[in-house]
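In: take a look and give me a structure for this.
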Amino acid sequence: MSTVDIVDTEVLIAGAGPTGLVLAIDLARRGIPHRIVDRSARGFPGSRGAGIQPRTLEVLDDLGVVDALLAGSGPVPPVQTWRGTERGERWNLTESAGDSPAIPYPEPRMLPQWRTVEILVARLEELGGHVGFRTELTGFSQDPDGVTATLRHADGTAETVRAKWLVAADGGRSTVRKALGVPFTGEQLEPYPALIADVLLDGPDRAEIDPDHWHMWQKAEGGLVALRPLEQVETVQLIAGFEADRELDIARDAAPGALTALLTERTGLRLKVNEVTWASAYRPRMAMAERFRSGRVLLAGDAAHVHSPAGGQGLNTSLQDAYNLGWKLGAVLRLGAPEALLDSYDAERSRVAADVLSLSSRVHRADRTDPDGRWRRGPETHQLTLGYRESALSRELRRDVPDDVLRAGDRAPDAPCLDAAGLPVRLFDVFRGPHFTLLAVTDGELAGELAGEFAPWVRTFRPVDAEGHVKRAYGTGLFLIRPDGYVGLATDDPSDVSAYLRDVTGQG
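Out: Reported below is the predicted structural model:
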């Protein structure tokens, strides 16, 4: 096996799933050199991780891909229950986040994960980035100044890369996490194995599996089976549960003939699986890493936490890990912020991950225990109420502010308003990009020093709030919005803004 010379970069990302790609996009738009590698030939090939929550749509809006995702995706279809060959009741699996100017994307969307990966790869390439597919991280070491990693390419050559930071986005079986020796503890949620596969269906009853519903035989003998035609392709996602003592073998149990026999037995419909394009077996479990940072190495996505697929939380939480981490790496590498800022990534995201893991497990158990199997996914699954009120980066300095109104650490809402020229604008348009935004919902003057000292990376915006949407969403005061769309500081005193920014950047 031959080798090539050491190549320097600032951030090395192991894993080009949605987590790694979102981080790469965020770094690319900040002009931060990085490498992103993945041992697969083209990214994740299956439909797992299809649910996109309202908060994640807001993240994708900021990153410039929400239009492509909305165009390629569809709404969460209502469930069509079946009893053998007879249709039963229909019911909605999810609820809307509501009709409010503060929430521009109230409906969860469905899109196969492989298509989400394609959209993110295309966006990264638009920004000048590139994914090193068929390239595997095989080892690394770290020291106080960086990480030295070895990459193995498909042709057998090895490459040594020197990076300031390594981000492990390499999945639930993360080789980086294992090499670090970081404990990954959790529990198996149930003993029953499940199989998920993307298939091409045929047969006399194929038309019964219409694309407007998620077809479920929840009480079929032998175990649940569900069929969901995927968005804008011919493929159908098949999910099947099995008895506890069954050891699934993909080559055997996901073969077209085996799946055809399963559908015949459990549904009674005349369906034939012509082709299986992807399949995976799993037992639902939850687990989380003991820490998300170990020196110069950071864990993100499934490398840091794995969820039950119930509730559609895993991919969304993972993607938002990267969104939280991107601006902090940018602040350390470009703005002179202390490396200790990255400890806030661990503190903030581990708390969120623990809360979401608990939610995913509750949804999973509710699905099992609900007599009718109709536990709806409500507002708690939209991830709009997740935030960082307890974070060291959240400072609520206004007096006598009730807990039930917007506070520092909360998600910054959207609102339609006018700019200084009287032109209509959304707050999300103002926030979009890798900068802090000082939102002034006040008539008071701002400190002059802010414009000079922090002008390169803080934008100040005083909305013309003719219809009162901004005030209803925020109240009054000065709100410093972090680059990831959360309120870092809420105050009435302009001097607090400069003090906060000096602390974050280490310039104080």
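In: okay, CA-based contacts and neighbour counts for the rest of this
Out: Will do.
In: longest helix in the chain, by number of residues?
Out: Among the elements of the chain assigned as helix by DSSP state H, the one spanning the most residues is helix 341-369.
In: for that one, packing partners?
Out: strand 285-289, strand 293-294, helix 314-334 (3 or more Cα pairs under 8 Å, 6 or more residues apart in numbering; DSSP states H and E).
In: got the contact list for the helix or strand just after that helix?
Out: With elements assigned by DSSP states H and E, the helix or strand that comes after helix 341-369 is strand 395-396. Counting contacts by Cα atoms under 8 Å, 6 or more residues apart in numbering, the residues outside strand 395-396 that touch it are 407-409, 488-491.
In: quick check: Ala303 touching Arg177?
Out: Yes. With contacts defined as Cα atoms under 8 Å, Ala303 counts as touching Arg177 at a distance of 6.8 Å.
In: joint contacts of those two?
Out: Applying Cα under 8 Å, 6+ apart, one finds that Ala303 and Arg177 are jointly contacted by Ala168.
In: still on that earlier bit, list the buried residues of the longest helix of the chain.
Out: By neighbour count on 16 or more other Cα atoms under 10 Å, the buried set for helix 341-369 is 341-353, 356-357, 359-361, 363-367.
In: and this one, please, so the two structures can be compared:
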Amino acid sequence: MDTRVLIAGAGPTGLALACDLARRGVEHLVVDRDPGTFAGSRGKGLQPRTLEVFADLGVVDRVLEHGGPYPPMRAWRGREVVWERSMHEVAAPRHGVPYPNPLMLPQWRTCRILRERLAELGGRVEAGVELTGFEQDGSGVTARLGDRRVRAEYLVGADGGRSAVRRGLGVGFVGETDEDHRQLIADVRISGLDRDHWHFWADGDSDRPVLGACPLAGTDSFQVVTTRLEHASVEGFQALLTEASGRDDLVVSDLSWSSSWRPNVRMVDRYRVGRVFLAGDAAHVHAPTGGQGLNTGVQDAYNLGWKLALGAEELLDSYEAERMPVAAEVLGISSALFGRVLAGGEDAMDRSDPALRQLGVNYRGSALSVELRAEPGSVRAGDRAPDGWCGARRVHAVLAGPGFTVLTFGRARYDGAYAVTDAPAFDVRGDAVAVVRPDGHIGLFADDAEEVGAYLDRWSRGIRVTAPR
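Out: Next comes the predicted model:
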């Protein structure tokens, strides 16, 4: 074998997976056909659950340093402000949720931060290298990378909506594309326009937006979106902005990236075929409304990494079983939000739905989720483990790292476990013990600590159990 895991695609999904494998000491290779010049904002929203994942991967401080909150929205009709509102209510960190609000960070910056982290962990990306084909057999995958062949135990296609890996597998990509609606997205500079608001201009006959301009946190650029232009150019955006705003003091310059997008709502009917896996946009594409795409892909990677490290068939099968229902739900949410955007109006950009934060994503129906308590509370096996306190340390701090973690509540005891002292978000009634998986989801919740050994024997398969330190 040339490597244990070959990852095709170095976007946020592929890089998050590479970082997770690198910290586990799993040999891997990341290739991407892009020469490393991508500089677009694309997926600019990071949801609270993704921030928790980034905390575990060791990059959340850099993400918070370079990112920022979403600004309030301001809608215009010409020079007149017709409404102002926040996209969502800003919440303070609470006991079980350390990062309660979405964060804005251009995708190019997210990728740069993850690449830097991967380098710190001893990994790297082979840029400008395209996967052109592959074959698999019972012991591995042989991939064609230009003129060379690479042999790996597993191949992960994280290579986007036009995935070569997905096409090579021949799996179904079920859904629809709306050819009647098209958006042009670009990153530009706009002098004279305040950066304290996300601006929208509507046409004179309806509330439907003509042009949107969102200041990108940590940059001096705006992400602009319109349905009125066929091709991106400074001149085109300038003419449209001048017409929509009725102002000649707003100057567009420095178009650094653009992309054309049509509503394309699709997902695969298989996440795994033999030794080949799909993740991120290679497995599911949908409307960008709600900031779900990048986040769902990162969490695909977070679910898959520790399972690839172990390589047990039951674990690898659970990837599809756990992530496919999540993708289906995300597609539904994003499509509903996109319909509201098309209708226009003040409520079109409301993003207060708690489901968008992805903190409620659960795997309760998974074979890995074992709930054995006589009186379970609202948080059950399969759910994300909330934050709280184990003495002087945060629960999420003791969960950090690549291993399983055992938590005890009340008078329950288990050798090597962390005693939870203050964590009301867990909603534990009486004494209990929990085993938290490496991806932060509760695998086992039981009244009796004797259940822990059997669970770990079945699922941990040699991954260390975190011990107090």
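In: how alike are these chains, TM-score-wise?
Out: Counting by TM-score structural alignment, normalised by the length of structure 2, the TM-score of this superposition works out to 0.93. Behind it: 457 aligned residues with a Cα RMSD of 1.9 Å.
In: ok, back up a step: dump the helices and strands packed on helix 341-369 of structure 1 to a markdown table, plus distance to Ala102 of structure 1.
Out: Listed next are these as a markdown table, based on distance: least, Cα to Cα, whole Å:
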| stretch | distance to Ala102 of structure 1 |
| --- | --- |
| strand 285-289 | 32 |
| strand 293-294 | 33 |
| helix 314-334 | 19 |
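In: need the winner for burial among these.
Out: Neighbour counts averaged per stretch over these are highest for helix 314-334, at a mean of 23; criterion: mean count of other Cα atoms under 10 Å.
In: map Val398 of structure 2 across to structure 1 for me.
Out: When structure 1 is aligned by TM-score structural alignment, the residue opposite Val398 of structure 2 is Val430.
In: skip ahead from the helix or strand hosting its match and say which helix or strand is next.
Out: Secondary structure here is read from DSSP H and E; on that basis Val430 of structure 1 sits in helix 427-431. The helix or strand immediately downstream of helix 427-431 of structure 1 is strand 436-441, counting by DSSP H and E.
In: any buried residues in the next helix or strand after that next one, and which?
Out: Per DSSP H and E, strand 436-441 of structure 1 leads on to helix 448-453 as the next helix or strand towards the C-terminus. Within helix 448-453 of structure 1, the residues that count as buried by 16+ other Cα under 10 Å are Leu450.
In: so what touches whichever helix or strand comes after helix 448-453 of structure 1?
Out: Next in sequence after helix 448-453 of structure 1, counting helices and strands by DSSP H and E, comes strand 458-461. Residues from elsewhere that reach strand 458-461 of structure 1, judged by Cα under 8 Å, 6+ apart: 419, 430, 435-440.
In: nearest to Ala279 of structure 1, of those?
Out: Set against Ala279 of structure 1, the nearest of the contacts of strand 458-461 of structure 1 by Cα to Cα is His435 (41.1 Å).
In: quick check: the closest one touching Ala331?
Out: No. Because the distance of 10.0 Å does not satisfy Cα under 8 Å, His435 of structure 1 is recorded as not touching Ala331.
In: thinking again about what came up before, and the helix holding Val430 of structure 1, how far from structure 2 on average?
Out: Aligned to structure 2 and superposed, helix 427-431 of structure 1 gives a mean residue distance of 0.4 Å (mean Cα distance after the TM-score superposition for structure 1).
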